[in-house]
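Q: What follows is a predicted structure for the sequence shown.
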Amino acid sequence: MTYPLVRHRRLRRTSVLRSMVRETILTASDFIYPVYVTHGENKVEEISSMPGVYRYTLDHLEAEIRDIVAHGIPSIMLFGIPEHKDEVGTSAYDSNGIVQQATRRIKEWAPELIVMADTCLCQFTDHGHCGVVKKNEHTGEAQVDNDPSLELLVRTAVSQAQAGADVIAPSNMMDGFVTGIRAGLDEAGYSEIPILSYSVKYASAYYGPFREAANSAPQYGDRKSYQMDPANFREALREAESDVAEGADMLMVKPALAYLDVVRALKENFDLPLVAYNVSGEYAMVKAAAANGWVDERKIVLETLLGMKRAGADLIITYHAKDAARWLREVQNG
């Protein structure tokens, strides 16, 4: 009998050997945890489609922030649900808006925690779209008007920076949003504040639970005219290339799980830090399957997050962050 000269299993024989030759390492430092804040008092509201994820009023937010820090998670992505909505999302750029209030308090409680502010209008407009809506003079259809939307997004970004946000994270997918926000931040004296661009954001069915969480579903139409077609790959490279040229400091792919090929492509083509967004629908599917006993939640979450890291993500926005950080610490401690 002829035996193989190369035996790949030799380096898989023990757990110590496997850890020594492991190519991809996942740690709590890789995670960005989404946090939802809302107006009112004495509210901790669990989001029905996202078990374990809550909306917090400011009087309950401190305990959550300290718990995040205790888990070793270095950063949060902050989303706000305003008290008032209107056609132009006034609450998004109000200096006393919910995101601005929360940011100021978080930086007092945990100055070392990196606060990334989601910069969009959809949670703040009464129509649920990510910009200013106008009627097309030829067809009569309502559509998002790109350039006037940019002006409001710049105002939002500047107000978030003024409140103490460490990173501005525009998610609106308007053309030229990085150029506009970079210029606005620089002019306002915030040239040191980086921009994490939602460079490649698909018009995805995976966002459903988020729209419940942030109360941001469009009241009519959809977002396909400004978010990307899930069928397109080369377009993702063009979107990212534009953002790099416009001065983005970090790039993002959203969602992550169904677009790992895009994550890999951006990693290979651009040298900026790359973020993958493990979105609400991905989280909800795992939680539902785990609740029914169909999957081992711990194992499948860590494998999924490791896959995103292996595909090229330097950082991962994930609702699993606290659980994953705890599980990784347990593995490390034996």
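A: That came in fine, so what should we check first?

Q: only C-alpha atoms for contact and neighbour calcs from this point on.
A: Will do.

Q: which residues of the stretch 51-200 of the chain fall in strands?
A: Using DSSP state E, counting those that start in this stretch, the strands of the stretch 51-200 of the chain run over residues 54-57, 75-81, 114-119, 132-135, 142-145, 167-170, 196-201.

Q: who does the fourth one touch, helix- and strand-wise?
A: In other words, strand 132-135. Secondary-structure packing of strand 132-135 (3 or more Cα pairs under 8 Å, 6 or more residues apart in numbering; DSSP states H and E): strand 142-145, helix 146-163.

Q: What are the buried residues along the longest one?
A: Yep, that's helix 146-163 we're talking about. Judged by neighbour count (16 or more other Cα atoms under 10 Å), helix 146-163 contains these buried residues: 146-147, 149-163.

Q: need the strands of the stretch 51-200 of the chain in TSV with distance to residue 178 and mean neighbour count, can you?
A: Below are the strands of the stretch 51-200 of the chain laid out as TSV (distance: least, Cα to Cα, whole Å; neighbours: other Cα atoms under 10 Å):
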stretch	distance to residue 178	mean neighbour count
strand 54-57	29	22
strand 75-81	18	23
strand 114-119	11	26
strand 132-135	17	17
strand 142-145	16	17
strand 167-170	8	25
strand 196-201	7	27
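
Q: Generate a markdown table for these, with distance to residue 41 as supplementary columns.
A: Below are the strands of the stretch 51-200 of the chain laid out as a markdown table (distance: least, Cα to Cα, whole Å):
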| stretch | distance to residue 41 |
| --- | --- |
| strand 54-57 | 6 |
| strand 75-81 | 13 |
| strand 114-119 | 22 |
| strand 132-135 | 31 |
| strand 142-145 | 34 |
| strand 167-170 | 27 |
| strand 196-201 | 31 |
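
Q: out of those, which comes closest to residue 35?
A: Closest to residue 35 of these is strand 75-81 (Cα to Cα; 5.1 Å).

Q: Between strand 114-119 and the closest one, find me the angle.
A: Between the axes of strand 75-81 and strand 114-119, defined by axes from the mean of the first three to the mean of the last three Cα atoms, to 10 degrees, the angle is 40 degrees.

Q: who does strand 75-81 touch, helix- and strand-wise?
A: Using 3+ Cα pairs under 8 Å, 6+ apart: strand 75-81 touches strand 31-38, helix 98-109, strand 114-119, helix 208-214.

Q: same for the third one, what does it pack against?
A: When you say that, I think you mean strand 114-119. Right, strand 114-119 is packed against strand 75-81, helix 98-109, helix 146-163, strand 167-170 by 3+ Cα pairs under 8 Å, 6+ apart.

Q: now that strand, how far from the chain's geometric center?
A: Remark: strand 114-119 is offset 9 Å from the chain centroid, using Cα atoms, centre = their mean, to the nearest Å.

Q: ok, structure two:
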Amino acid sequence: MKPTIAPFPAARPRRTRKSEAIRGLVRENSISVDDLIWPVFVRDGEGIEEPVNSMPGVMRRSVDKIAQAAIEAAALGIPAICLFPYTDASLKTEDCAEAWSPDNLTNKAIRAIKSVAPDLAVMTDVALDPYNINGHDGYVVDGEIVNDATVEALVKMTLAQADAGADIIGPSDMMDGRIGAMRQALETTGHHNVMILSYAAKYASAFYGPFRDAVGASGALTGDKKTYQMDPANSNEALRMIQRDLTEGADMVMVKPGMPYLDICHRVKDTFGVPTYAYQVSGEYAMIQAAAQNGWIDGEKIMLESLMAFKRAGCDGVLTYFAPAIAKYLQA
């Protein structure tokens, strides 16, 4: 599109900014509660809401409290909730078998949510790091994160979550070929309508630190994740990864992190025109919250502006820890 504008004073762009009513008429993007996926952390126990110190306002919740959070989300109109487990250290092993246990925290939480809020979409995380004694998203063999054996484990994890009632599978592992393997397994076992929202362009970012604290993976991690997560310097590679996952059967795709990668979000949506999501990750959230708590910024305005940036870049929705606060603001 080539902009056309008359010379001043025939054109006075300030005319369309003169009042809130006029600004609303010409506004190009808007935020809706339908744009939100709420990531939540589940832990063992009962009646527990445990603050995550590096993420002000975020809790690790026991399964019964996760169910209460789901009721809250449904009441606010939030369409989806995404589960991340804080696994007890005693359950973290080399073979990561807890990842596909029918009674692990994620699968218990799925069933609990569906019992109290059946219309709320439940998204899950598929990666081995919450269950891996090494803290990695895949199996570690002689210091190498191996691909194909990891994919086999991820398929078992996927099927366990689908059996528990998950609506959306979220593979965050960045192993090669995992989307095709998961899609084939879901089709073969009759889970035809379970969707895959692929973390298709997930970067090896320093913005994930608070999240790793929240799921208890930071202390276990040996080395880094640069052999499977993407180099932050690369943009064209993201398009190749998106195309690959779409051809393997992903229904939706995600860019992670969010705001530092808005250029990637825009390129993905512009190139493929598919449902495109971003994850406003823990580091982004923590920075906004910390600055707001110190009085350096207006936290509410920054929260809303950051969400608008995702929509402007072309995102159809955002995973954000601000989801309840945004929903409440939109209801006011």
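A: Here it is on my side, so go on. Nothing here was measured: the structure is a model prediction, and the numbers come from that model.

Q: which one of the helices and strands packed on strand 75-81 of the first structure is the most hemmed in?
A: strand 114-119 (a mean of 26; mean count of other Cα atoms under 10 Å).

Q: who wins for proximity to residue 293 of the first structure among the strands of the stretch 51-200 of the first structure?
A: strand 54-57 (23.1 Å).

Q: Could you tell me where that closest one falls in the second structure?
A: Using TM-score structural alignment, strand 54-57 of the first structure lines up with residues 59-62 of the second structure.

Q: rewinding a little: quick one, which of the helices and strands packed on strand 132-135 of the first structure is nearest to residue 10 of the first structure?
A: helix 146-163 (53.0 Å).

Q: Tell me roughly how far the match of strand 54-57 of the first structure lies from the first structure on average.
A: Comparison of stretch 59-62 of the second structure with the first structure after fitting gives an average deviation of 0.6 Å (mean Cα distance after the TM-score superposition for the first structure).

Q: Show residues contacting that stretch.
A: The contact list for stretch 59-62 of the second structure, computed with Cα atoms under 8 Å, 6 or more residues apart in numbering, reads 40-52, 86, 214.

Q: can you give me the helices for the first structure?
A: Listed in chain order, the helices found in the first structure under DSSP state H are 15-20, 58-70, 98-109, 146-163, 177-187, 208-214, 234-246, 260-269, 280-291, 297-311, 321-332.

Q: most tightly surrounded among those?
A: helix 146-163 (a mean of 22).

Q: average distance between that one and the second structure?
A: Compared with the second structure after fitting, helix 146-163 of the first structure has a mean deviation of 0.2 Å; criterion: mean Cα distance after the TM-score superposition for the first structure.

Q: hmm, who's touching that helix?
A: Helix 146-163 of the first structure is contacted by residues 88, 92-95, 99-101, 103-104, 117, 119-121, 130-132, 167-168, 170, 174-177, 180-181, 184-185, 188, 190, 193 when judged by Cα under 8 Å, 6+ apart.

Q: That helix vs helix 98-109, what angle?
A: 30 degrees.

Q: any idea how far helix 146-163 of the first structure is from the chain center?
A: Worked out by Cα atoms, centre = their mean, helix 146-163 of the first structure lies 18 Å from the chain centre.

Q: what range in the second structure matches that helix?
A: Taking TM-score structural alignment, helix 146-163 of the first structure hits residues 147-164 over in the second structure.

Q: picking up where we left off before, who wins for proximity to residue 286 of the first structure among the strands of the stretch 51-200 of the first structure?
A: strand 54-57 (17.1 Å).

Q: gap between the closest one and the chain center?
A: 17 Å.

Q: again with stretch 230-238 of the first structure
A: Taking mean C-alpha positions (Cα atoms, centre = their mean), stretch 230-238 of the first structure and its chain are 19 Å apart.

Q: Residue range in the second structure corresponding to that stretch, please.
A: Counting by TM-score structural alignment, stretch 230-238 of the first structure sits on residues 232-240 of the second structure.

Q: what comes into contact with that stretch?
A: 200, 201, 203, 204, 205, 264, 267, 268.

Q: Could you do stretch 314-322 of the second structure as well?
A: 34-40, 58, 265-266, 269-270, 275-282, 285, 303, 307, 310-311.

Q: go on, stretch 268-281 of the second structure?
A: Stretch 268-281 of the second structure has contacts (Cα under 8 Å, 6+ apart) with 207-208, 211, 238-239, 242, 251-259, 265, 310, 314-321.

Q: residues in the first structure matched by it, start to end?
A: Aligned by TM-score structural alignment, stretch 268-281 of the second structure falls on residues 266-279 of the first structure.

Q: Without its sequence neighbours, what residue ends up closest to the counterpart of residue 133 of the first structure in the second structure?
A: Aligned by TM-score structural alignment, residue 133 of the first structure pairs with residue 140 of the second structure. Spatial nearest neighbour of residue 140 of the second structure, excluding adjacent residues (Cα to Cα, 6 or more residues apart in numbering): residue 146 at 6.2 Å.

Q: That neighbour touches residue 173, doesn't it?
A: No: between residue 146 of the second structure and residue 173 there is no contact under Cα atoms under 8 Å: 11.7 Å.

Q: Overlap of the contact sets of the two?
A: residue 138.

Q: ok, residue 169 of the second structure to residue 138 of the second structure distance?
A: Using Cα to Cα, to the nearest Å, one obtains 17 Å as the distance from residue 169 of the second structure to residue 138 of the second structure.

Q: and what of residue 149 of the second structure?
A: 8 Å.

Q: cool, and residue 229 of the second structure?
A: Applying Cα to Cα to residue 229 of the second structure and residue 138 of the second structure gives a distance of 11 Å.

Q: now residue 316 of the second structure
A: For residue 316 of the second structure, the distance to residue 138 of the second structure - Cα to Cα - is 29 Å.

Q: List the contacts of the residue mapped onto residue 71 of the first structure from the second structure.
A: For residue 71 of the first structure, the aligned residue in the second structure is residue 76 (criterion: TM-score structural alignment). By Cα under 8 Å, 6+ apart, the residues touching residue 76 of the second structure are 324, 327, 328, 331.

Q: Can you give me the end-to-end span of the match of stretch 268-281 of the second structure?
A: 18 Å.
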